[in-house]
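# Next comes the sequence, and after it the predicted model I'd like to discuss.
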Amino acid sequence: MLAKLKEFVKLHQNDMILLIGVILISLLSFAMGYIVAKEQEKEPIRIEQNIHEFRCEFYAPQK
């Protein structure tokens, strides 16, 4: 059983290294993006006008 596992690893070693590399780069990219986004936290957008008031002003402009 162990011999079969060793043979499988030897046979697919390059593919496994490539897969591990892709996963590590993906995780690193995600982490860097997450860190940058945390540093650039902005104040959330606030809606200060009621949608009903907006519709009334849009369809019936004030004189």
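Looks like it came in fine. Numbering: from 1, shown residues only.

# CA only for contacts and neighbour counts going forward, please
Fine.

# Where do the helices of this protein begin and end?
Ranges of helices within the chain are 2-11, 13-39, 51-59, based on DSSP state H.

# Comparison target, given below:
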Amino acid sequence: MTHTVEPVVIAGSVSVGGQPVPVDVELLWERLQLAEERMRHAVAVRRAAPVRRSRSRGGDRQS
């Protein structure tokens, strides 16, 4: 189960190679939420699909 949390911003930037890089935190949270929605949808589709039975590979065959 995923819990949504509010973003925590520390100084509003990140460091890449020791150099501060400005980040649009709201944009990052929006993209994360979109990715989470896509993942939830994919999981729901997979769970709704009929269960496929796996075939045994020779060991259980009766001749």
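Here it is on my side, so go on. Everything quoted here is computed from the prediction, not taken from an experiment.

# re earlier: let me have the helices of structure 1 in JSON lines, extended by distance to I45 of structure 1.
JSON lines is the format used below for the helices of structure 1 (distance: least, Cα to Cα, whole Å):
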{"stretch": "helix 2-11", "distance to I45 of structure 1": "53"}
{"stretch": "helix 13-39", "distance to I45 of structure 1": "16"}
{"stretch": "helix 51-59", "distance to I45 of structure 1": "15"}
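
# Including mean neighbour count, could the ones you listed go into TSV?
Below are the helices of structure 1 laid out as TSV (neighbours: other Cα atoms under 10 Å):
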stretch	mean neighbour count
helix 2-11	10
helix 13-39	12
helix 51-59	10
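
# Roughly how far does the residue nearest the centre of structure 1 sit from A37 of structure 1?
The residue lying closest to the centre of structure 1 (Cα atoms, centre = their mean) is F30, at 6.4 Å. As judged by Cα to Cα, to the nearest Å, F30 of structure 1 and A37 of structure 1 stand 11 Å apart.

# and if you look at F58 of structure 1?
36 Å.

# what do you get for I17 of structure 1?
Taking Cα to Cα as the measure, I17 of structure 1 falls 30 Å from A37 of structure 1.

# Check I20 of structure 1 too.
From I20 of structure 1 to A37 of structure 1 the distance is 26 Å (Cα to Cα).

# E41 of structure 1 corresponds to which position in structure 2?
Aligned counterpart of E41 of structure 1 in structure 2: P50 (TM-score structural alignment).
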